[in-house]
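A.B. asks: Sequence below, structure please.
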Amino acid sequence: MWYWVFLWCLFSSLFVHGAVGVLMLVMLQRHRRGRVITLVLVSVGFLASLAGGVITSAAVAGVYRVAGKDMAPLQALVFGVGQTTLSVIISFSRILATL
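C.D. replies: Model (predicted):
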């Protein structure tokens, strides 16, 4: 269970960070260090979301295992993509700044 939720989270996170990386390359193409900045920011963002995805996927799978339920592939898709979606929403909101 953990593996499938994590894979969906990984692939959706790769998609989001890849799209943002391409956008950053286009916007920073005239900047002297634009490529380096893009590479650093995309890799740090992806590694942070990867670490968060591992932890939250393990938590979801643990709850399902303790409850004695099986997880359908569509549920793994919803949880994995949902993790990435919530990560993007929280990143763009000002919720963390209020804590």
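
A.B. asks: going forward, measure contacts between C-alpha atoms and count neighbours the same way
C.D. replies: Fine.

A.B. asks: and residue 71, helix, strand or coil?
C.D. replies: The three-state assignment at residue 71 reads coil, by DSSP: H, G, I helix; E, B strand; the rest coil.

A.B. asks: so how far is residue 78 from it?
C.D. replies: 11 Å (Cα to Cα, to the nearest Å).

A.B. asks: same question, residue 35
C.D. replies: Taking Cα to Cα, one finds residue 35 at 33 Å from residue 78.

A.B. asks: quick one more, to check against the first:
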Amino acid sequence: MWYGVFLWALVSSLFFHVPAGLLALFTLRHHKYGRFMSVSILLMGIVGPITAGILTSVAIAGVYRAAGKEMISFEAITLGTGQTFCVVVVSFLRVLATL
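C.D. replies: Next up is the predicted model:
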């Protein structure tokens, strides 16, 4: 149960972070240190869901298991992409707060 939510969180995170990393690489390719920002964006697209995504997916699956409910695949898709959506919203709000 937790594996489905985790996979959808990982896939949806990569869906957002790979284009952002490629855009950063393309726009900062001539900058001395800026080109390494794209690597950090790509790493956060992978490392974030692996660390925090596993923990939240296990917590969600634990709640479902304790309630005695079965998780259908649409719920796994919704919960996995919802995790990524929350991370993206918090990331944008954090950047705007520093401006």
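
A.B. asks: TM-score for these two?
C.D. replies: Comparison of the two superposed chains (TM-score structural alignment, normalised by the length of the first structure) gives a TM-score of 0.85, and 95 aligned residues with a Cα RMSD of 1.7 Å.

A.B. asks: follow-up on the earlier one: looking at residue 35 and residue 78 of the first structure, which one has more neighbours?
C.D. replies: residue 35 (16 against 13; other Cα atoms under 10 Å).

A.B. asks: so what's the more buried one up against?
C.D. replies: Contacts for residue 35 of the first structure were tallied using Cα atoms under 8 Å, 6 or more residues apart in numbering; they are 25, 28, 29.

A.B. asks: which of those map to contacts in the second structure?
C.D. replies: Compared against the second structure with both residues aligned by TM-score structural alignment, their matches' Cα atoms under 8 Å, the contacts of residue 35 of the first structure retain 25, 28, 29.

A.B. asks: Save those as TSV, and put in distance to residue 58 of the first structure, neighbour count and secondary structure too.
C.D. replies: Formatted as TSV, these follow (distance: Cα to Cα, whole Å; neighbours: other Cα atoms under 10 Å; DSSP: H, G, I helix; E, B strand; the rest coil):
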residue	distance to residue 58 of the first structure	neighbour count	secondary structure
25	34	18	helix
28	37	15	coil
29	39	13	coil
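
A.B. asks: host element of residue 47 of the second structure?
C.D. replies: helix 35-48 (DSSP states H and E).
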